[in-house]
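Visitor: Below are the sequence and a predicted model for it; my questions follow.
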Amino acid sequence: MIRVVLADDEAMVRAGVKGILDKDPEIDVVAEAGNGREAIDLVAEHRPDVAVVDIRMPGLDGFAATEAIRRANEGTAVIMLTTFSEDAYIAKALRAGANGFLLKSGDPRELITGVRAVSEGAAYLSPSTASRVLTTLSGDRMARAEEARALVDGLSPRERQVLALLGAGRSNREIGRELFLVEGTVKSYVSTILTRLGVRNRVQAAIIAYEADLVAEDR
């Protein structure tokens, strides 16, 4: 069972998101918060697998709440949910440590897919935001590609294989099955890769994998 804490200041939105998640028998919304501070407290209390956090909330916003949740609860992944798709929001969500980013206007199935993906250790971006993330963080595409290739060249062949699969959105379990590794070994590789690439989370590592053409090579 995937345990979820849901945070949004609008009760009707919370009800709608909960209704979508309740359609999956393997997802259980264990608590609901109406603001960022409450979300932090409920995550600390329930230790869920995933927190679904709205960006715009009164008092402590979703960015600050996400940073606090990720810092204090290593086992809880965070999906940021918003009605806005501005590039600055996407970039800020990634810097806050979010594992996923979804638009409220997207396909409801993306929410279930995203929750399942991040609960298994993968990063998840809705298709409508993935290309914008690459554009937002790329800047000069040629320069970024060269920088990404230089970073990837510092990895071992096995680390590059893991990074390619991570970039393709695979979870640790799926990477392990494909490369015939136990999940604990995959986690160790991912941790080392993040450190060597100088990034905070899997989403940023996935972007480097795309920029270095590792994902295309893997496919």
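Guide: Arrived safely. Numbering: from 1, shown residues only.
Visitor: CA atoms for contacts and neighbours, from now on please.
Guide: Fine.
Visitor: just the strands in this protein please.
Guide: Shown for the chain, the strands assigned by DSSP state E span residues 2-7, 27-33, 50-54, 77-82, 100-103, 124-125.
Visitor: Dump those strands to CSV, plus distance to Gly184 and mean neighbour count.
Guide: Supplementary listing: the strands of the chain in CSV, determined by distance: least, Cα to Cα, whole Å; neighbours: other Cα atoms under 10 Å:
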stretch, distance to Gly184, mean neighbour count
strand 2-7, 20, 24
strand 27-33, 24, 19
strand 50-54, 20, 29
strand 77-82, 18, 26
strand 100-103, 22, 26
strand 124-125, 21, 24
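Visitor: A further structure is provided below for comparison with the first:
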Amino acid sequence: MTVPRFAHVDDTTALRASLGLLLPDLDFVSAHPNVEDLLAKRPAADVVVLDLHLATAGQPEAAQGPVAIRALVAAGYRVCVYTQEQRRFVLAACLAAGATGVVSKTETLEATAAAFRAVADGELVVPPAVAGLLEVLVRRGSLTVLSPRQRQVLAARARGLTFAEMSRTMFLAESTLRGYWIDLSRIVEEYLQETSAGDIERALGLSPGDLLDP
């Protein structure tokens, strides 16, 4: 079984130096202050763990956000955003740019490691707030290729339910539910990579001047 390799991009020196030590069961092969440095060195990594906010006084021209994600995906890396950002449309834009996962820096180390492994396995990892956006897109007919069971699983994930909790209420094995989620992940990932954040806003009625524009 191939062990996935991770590279880390973060402008915070202490976090670059410590993440691999805090997650010793994961194989971190390199750490970089910006995406440009990673792309110049091209580490042999399967997943790039990426901080969103990289432009600072010390590196004002550093690529960040969806621009950085697209550059990494174009270079052949799978991307997991690791961030304190909580705005759900920003996070949805990251998924639309090609990120496979979004993980909050407030998660426990155990949950973080599990999420990074899931991304390495190709599973879409999204916080409940963003899963809720996907659920709304399904209800509004913008994402129409899901089966009834996949919609049920998405709704449960949008409410933050674990696979164990879902298993008890749906009377299905956790492995079966994870299978539904992996199939759903592939569908949603393809949809988001073809959909801009603006398209998502329009589908929700939230674009500037639209009905739900506050």
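Guide: Perfect, thanks for sending it. Just so you know, these numbers come straight off a predicted model, no measurement behind them.
Visitor: and the longest helix for structure 2?
Guide: Once structure 2 is assigned using DSSP state H, the helix that runs over the most residues is helix 174-193.
Visitor: so what does that one touch, helix or strand wise?
Guide: Other helices and strands packing on helix 174-193 of structure 2, by 3 or more Cα pairs under 8 Å, 6 or more residues apart in numbering; DSSP states H and E, are helix 88-96, helix 148-158, helix 163-170.
Visitor: The helix or strand following it corresponds to what range in structure 1?
Guide: Per DSSP states H and E, the first helix or strand lying C-terminal to helix 174-193 of structure 2 is helix 197-204. Under the alignment (TM-score structural alignment), helix 197-204 of structure 2 falls on nothing in structure 1.
Visitor: List the contacts of the residue positioned nearest the centre of structure 2.
Guide: Residue closest to the average C-alpha location in structure 2 (Cα atoms, centre = their mean): Gly101, at 1.9 Å. Remark: with contacts taken as Cα atoms under 8 Å, 6 or more residues apart in numbering, Gly101 of structure 2 is in contact with Val79, Cys80, Val81, Leu95, Ala115, Phe116, Val119, Glu123, Leu124, Val125, Val126.
Visitor: mind running it again at 6 Å?
Guide: Cys80, Val119, Leu124, Val125, Val126 (Cα atoms under 6 Å, 6 or more residues apart in numbering).
Visitor: Quick one: map the second one onto structure 1.
Guide: Residue-level alignment of Val119 of structure 2 against structure 1, with TM-score structural alignment as criterion, gives Val118.
Visitor: hang on, the earlier thing: of the contacts of Gly101 of structure 2, which are still contacts in structure 1?
Guide: For the contacts of Gly101 of structure 2, the aligned pairs still in contact in structure 1 (both residues aligned by TM-score structural alignment, their matches' Cα atoms under 6 Å) are Cys80, Leu124, Val125, Val126.
Visitor: Same list (the residues you listed) but as TSV, adding distance to Asp37 of structure 2.
Guide: Shown next, in TSV, are the kept ones among the contacts of Gly101 of structure 2 (distance: Cα to Cα, whole Å):
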residue	distance to Asp37 of structure 2
Cys80	17
Leu124	26
Val125	26
Val126	27
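Visitor: now, which of the residues you listed sits nearest Leu137 of structure 2?
Guide: Proximity of the kept ones among the contacts of Gly101 of structure 2 to Leu137 of structure 2 was ranked by Cα to Cα; the top entry is Val126 with 14.9 Å.
Visitor: correct me, but that closest one touches Val102?
Guide: Yes. Under the criterion of Cα atoms under 6 Å, Val126 of structure 2 lies in contact with Val102, with a separation of 5.3 Å.
Visitor: and Ser167 of structure 2, how many neighbours?
Guide: By the other Cα atoms under 10 Å criterion, the neighbourhood of Ser167 of structure 2 contains 16 residues.
Visitor: Just to confirm, what residue in structure 1 is aligned with it?
Guide: When the two structures are superposed using TM-score structural alignment, Ser167 of structure 2 falls opposite a gap in structure 1.
Visitor: Same check on Ala131 of structure 2?
Guide: Structural alignment places Ala131 of structure 2 opposite Leu134 in structure 1 (criterion: TM-score structural alignment).
Visitor: ok, that match - contacts?
Guide: Taking Cα under 6 Å, 6+ apart as the criterion, Leu134 of structure 1 is in contact with no other residue.
Visitor: repeat that with 8 Å
Guide: Leu134 of structure 1 makes contacts with Ile207, as judged by Cα under 8 Å, 6+ apart.
Visitor: Please apply the same query to Leu109 of structure 2.
Guide: Shown here is Leu109 of structure 2, whose contacts under the criterion Cα under 8 Å, 6+ apart are Leu22, Leu23.
Visitor: Quick check: chain neighbours aside, which residue is closest to Ala77 of structure 1?
Guide: Residue nearest to Ala77 of structure 1 in three dimensions, not counting chain neighbours: Val50, with 4.7 Å by Cα to Cα, 6 or more residues apart in numbering.
Visitor: didn't that neighbour look like it was pressed against Arg70?
Guide: No. Judged on Cα atoms under 8 Å, Val50 of structure 1 makes no contact with Arg70 at a distance of 10.6 Å.
Visitor: Between those two, which contacts overlap?
Guide: When contacts are counted by Cα under 8 Å, 6+ apart, Val50 of structure 1 and Arg70 are jointly contacted by Thr76, Ala77, Val78.
Visitor: With that, I have no additional questions.
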